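> okay, sequence plus prediction incoming.
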Amino acid sequence: MSELDAVLARIDADLDPSLERLFDWLRIPSVSADPAHAGDCRRAAEWLARDISGLGFTAGLEETAGHPIVLGRAPAPGKPRVLFYGHYDVQPADPVELWETPAFEPRVATLADGRKAIVARGACDDKGQVMTFVEACRAFKAVTGSLPVDVTLLVEGEEEVGSRHMPGFVESRRDELEADVALVCDTSMWDPRTPAITVSLRGLVYEEVTVKAADRDLHSGLFGGAAQNPIRVLAAIIAALHDPQGRVTLPGFYDGVPEPPADVVEQWRGLGLTAETFLGPVGLSVPAGERDRMVIEQIQSRPTCDVNGIFGGYTGPGAKTVIAAQATAKLSFRLVGAQDPDRIRASFRAFVRDRLPADCEAEFGAFSSSPAVALPYTMPALKRAQQALTDEWGREALAIGSGGSIPIVGDFKRTLGLDTLLVGFGLDDDRIHSPNEKYDLTSFHKGTRSWARILAALAQA
């Protein structure tokens, strides 16, 4: 039996005790958004620090102005260095009445299709995922007495409330967090049998624009036809943001947008993601993005512009015949590749101003802004991790993009110069942030085995 085989056998034999450890952590209601649970957040951090200390990590709590950060180090001089990131905070359980059993009393349930799953708040997001990595480390320590790579473990308690203090912490500890690659376990598989590595995250620009005209709401009988209507003006501007082919019309918007390699596109094409399978479950049928792109491209590798809210004038019950003095819209732009958030913001504002008629002015509010993050498809660590996942699951591990954003990955790149392997074992039906959150028992078990294989593969670099 090889060393890796012995580690995998240990993981199999230790499944029940590993579940008990996870359940102990899940019982702590570490809800970061609720000040009443500040003590529970600290207890959850202390629990993890204590657990990894038992594995030989030098571990402790790093204080912030919010909830503490768990920092653990298991040095292995001369070996490849990895920085593992996760979070111990969870979403509130509300509405509690929709839970089949209490949110912080974890259990293993049998689903309608026969699958077994861990049910509790935080089971998937992110305590269960973090523990797959910790349990892989535990197995290596039990079998070999050491870890195959140099590990720094960084687990925060404010991811669910925006990671307010993490960027500053990373900046202040940049020398201590130096590594060859970062690892994150907070993403999903393609389906219950197909593992995936997320190789790109879309960036984000969030804008608010208010178009103003008259100095008050006007009677539409007295002023209608003569007075400028900000709602009409704003609606026309928003309508002009896309052409009939679904492309965004902002000047320079597609600067820096890359094309995925041909073999990756072919792999995506073979996944069979169609409008029927993707949009059908939400009551839609026709993709609204760029017409010459597959659905999978529209949602993960192409940039977007979406209106998230629009309001102005009278919106109460009944009728009130007014011409509004102003109208407001909130918009988000999802970015890919080398698109520059500042240039996109500037282009949008110029686009609006160029279309304002006489008697109108625009005011803008800036919110989130972050660039896209992407791994090179030829990255050696990516190839090693893909092969490790393929070996464990018996199906080719996919390299996919994510339509969302994970800001810490950008911080790792900008501050530490690190690329991040996003390897997670969540599923679409895990109900994260919702009542009855779950994590498939197979995801937990084979996720732990997967991390053991990945660590062994990275050790060969």
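Alright, I've got the coordinates.

> from here on, just use CA atoms for contacts and neighbour counts.
Will do.

> what about the closest residue to residue 291 other than its chain neighbours, how many residues nearby?
Nearest residue to residue 291, sequence neighbours excluded (Cα to Cα, 6 or more residues apart in numbering): residue 245, at 5.6 Å. Using other Cα atoms under 10 Å, residue 245 has 11 neighbouring residues.

> helix or strand: which one has residue 245?
Secondary structure assignment for residue 245, by DSSP states H and E: no helix or strand.

> got another, please set it beside the one above:
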Amino acid sequence: MSYERYFQENRERHLKELKQFLTIPSVSALSEHKQDMKEAAKWVAGKLEQAGLAKVEIIPTNGHPIVYAEHTQAPGKPTVLVYGHYDVQPVDPLHLWETPPFEPAIRGGKLFARGATDDKGQLFLHVKAIEAILRQEGKLPVNVKFCIEGEEEISSPNLPAFMKTQADKLAADVVLISDTSLLAKGKPAISTGLRGLCSLEATIATANTDLHSGTFGGGVPNALHAMVELLSSLHDDKGRVAVDGFYEGVPELSPDMREEFLKQRHNEEQLRADLGLDALYGEEGYSFVERTGARPTLELNGVWGGFQGEGTKTVIPKEAHAKITCRLVGDQDPAKTLERIIAHLEAHVQPGAKLTVKRGEQARAFNMDPSHPMLQKAADAYERVYGTRALFTKDGGSIPIVETFSRILQAPVVMMGFGLPDENLHAPNEHFNLENFDKGLLTIVDYLKQL
């Protein structure tokens, strides 16, 4: 039986099982869902056993459990490690959901539920692809391992330590991840880069109390004025970050990479109109997709202080705050980058203002050579199923655990995603287009067989 026919005949069963998975409210960030996390891990382990994996384990951590499975009965063949996560984002604001987030519903060829595309739906494809091969052929063309965590949405606090102590257990020739998107409907993409991350919160304090702006205005430092002046010093008038040494480790875009960006045929004017903007903005000399995929950034995520209630309160605030995140590329060191930003802030803070800084997240960027055979075979698999060869992209977001897999396991990482950019991941009405559910199953089978 062809795989197209197999998946068509089993489609109703597969969707019923996926809906069952999506009813589990496995929100890792909320302690009230701790039992739901255990139930989700147990559900995943059960489906891996049902699929025919030879060994399945639920491994406790200091947080939520890791599900490990393997089927290594193909001596001399490559080993593929499939990574995914069974945890999901919180559902707030609940009133914006058209149907309840943990009551899966199909509308217009889309499956709506929290986790439908990030990442339960995409993870499920791999389980069913393996099951299909074993039921159709009785054996796998490659060795397969699964490492499924329950903490991706809270920055994977326990997985790196597990990877370091269990590197031999997880050893593989390629790490396969489906947690990204196509460029657009019918236009597959393989991400060869994810930006790194570092963050901080800055606080400026002046007087020991808020002061009357009539009595003291013009004669004492104003924390908000000092903060605004300080933040404005972080960029020059060409959109570049003005922190000394910030661009150390940032590679220049090669002609080949710029050509890959051009192949995306991104319509900046349409984007501007869709967002209701008068103009786009960013580092001079780069297109939108280059700025957001292959260049580093320093962004203000929140700035506050002083009176924010209704009406007027003539006050000079004693403190002001700002949250800053940076997206990093190439070999930028997140720890060094933070130190450089802090040094810049300390050097430019206004007299009479006291600066304190709280360091936040730190993660290195992930980069892969698109010419690697494992990635090229993935692009071929997309072409055979979608009729269009996957483009190699650089994505602006950060998935810190991807770089960790690449570094600790010393294996190429193939980001074989089947979502779409408009599927509302992390937002109300998250959904998964069932066209990519169907094609995703076929693409994964094709890829494993070609390896």
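Great, that's in hand. Note that the coordinates shown come from a computational prediction; the quantities given were computed from them, not determined experimentally.

> any idea what the TM-score comes out to?
Laid over one another, the chains give 0.94 as their TM-score (TM-score structural alignment, normalised by the length of the second structure), with 449 aligned residues with a Cα RMSD of 1.9 Å.

> rewinding a little: ok, the residue in the second structure that the residue nearest to residue 291 of the first structure lines up against to residue 281 of the second structure distance?
Counting by TM-score structural alignment, residue 245 of the first structure corresponds to residue 238 in the second structure. Relative to residue 281 of the second structure, residue 238 of the second structure is positioned 10 Å away (Cα to Cα, to the nearest Å).

> please report the distance of the corresponding residue of the first structure for residue 152 of the second structure from residue 249 of the first structure.
Following TM-score structural alignment, the counterpart assigned to residue 152 of the second structure within the first structure is residue 159. As judged by Cα to Cα, residue 159 of the first structure and residue 249 of the first structure stand 34 Å apart.

> look at these two and report which has more neighbours.
The residue with more neighbours, out of residue 159 of the first structure and residue 249, is residue 159; 23 against 15, by other Cα under 10 Å.

> the residue nearest to the more buried one when sequence neighbours are not counted: neighbour count?
Closest residue to residue 159 of the first structure apart from its sequence neighbours, by Cα to Cα, 6+ apart: residue 87 at 6.2 Å. Applying other Cα under 10 Å, we find 25 residues neighbouring residue 87 of the first structure.

> aligned to residue 87 of the first structure, what sits in the second structure?
So, by TM-score structural alignment, residue 87 of the first structure is matched to residue 85.

> the helices in the stretch 101-250 of the first structure, which residues?
127-144, 166-172, 220-223, 230-239 (DSSP state H, counting those that start in this stretch).

> these: which one's closest to residue 92 of the first structure?
Proximity to residue 92 of the first structure (Cα to Cα) singles out helix 127-144 among the helices of the stretch 101-250 of the first structure, at 14.3 Å.

> can you pull the buried residues of that closest one?
By 16 or more other Cα atoms under 10 Å, the buried positions in helix 127-144 of the first structure come out as 127-143.

> next: stretch 50-60 of the second structure.
By 16+ other Cα under 10 Å, the buried positions in stretch 50-60 of the second structure come out as 51-53, 56-58.

> so the match of residue 152 of the second structure sits against residue 69, correct?
No - judged on Cα atoms under 8 Å, residue 159 of the first structure makes no contact with residue 69 at a distance of 10.8 Å.

> need the contact list for residue 340 of the second structure.
Going by Cα atoms under 8 Å, 6 or more residues apart in numbering, residue 340 of the second structure touches 243-246.

> what residues in the second structure pair up with stretch 21-28 of the first structure?
Here stretch 21-28 of the first structure aligns to the second structure at residues 17-24, judged by TM-score structural alignment.

> wait, I meant stretch 137-147 of the first structure
Going by TM-score structural alignment: stretch 137-147 of the first structure matches residues 130-140.

> hmm, who's touching the matching stretch?
For stretch 130-140 of the second structure, the external contacting residues (Cα under 8 Å, 6+ apart) are 1, 3, 6-7, 50-52, 73-74, 445.

> mind listing what the closest residue in space to residue 94 of the second structure that isn't next to it in sequence touches?
Leaving aside its sequence neighbours, residue 94 of the second structure sits nearest to residue 428 (Cα to Cα, 6+ apart; 7.3 Å). Shown in contact with residue 428 of the second structure (Cα under 8 Å, 6+ apart): 91-94, 96-97, 101, 114.

> for the contacts of residue 340 of the second structure, give me TSV that also has secondary structure, neighbour count and distance to residue 408 of the second structure.
Converted to TSV, the contacts of residue 340 of the second structure look like this (DSSP: H, G, I helix; E, B strand; the rest coil; neighbours: other Cα atoms under 10 Å; distance: Cα to Cα, whole Å):
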residue	secondary structure	neighbour count	distance to residue 408 of the second structure
243	coil	19	31
244	coil	13	31
245	coil	13	28
246	coil	22	26
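
> what's the closest of these to residue 12 of the second structure?
So of the contacts of residue 340 of the second structure, ranked by how close each gets to residue 12 of the second structure (Cα to Cα), first place is residue 246, at 52.7 Å.
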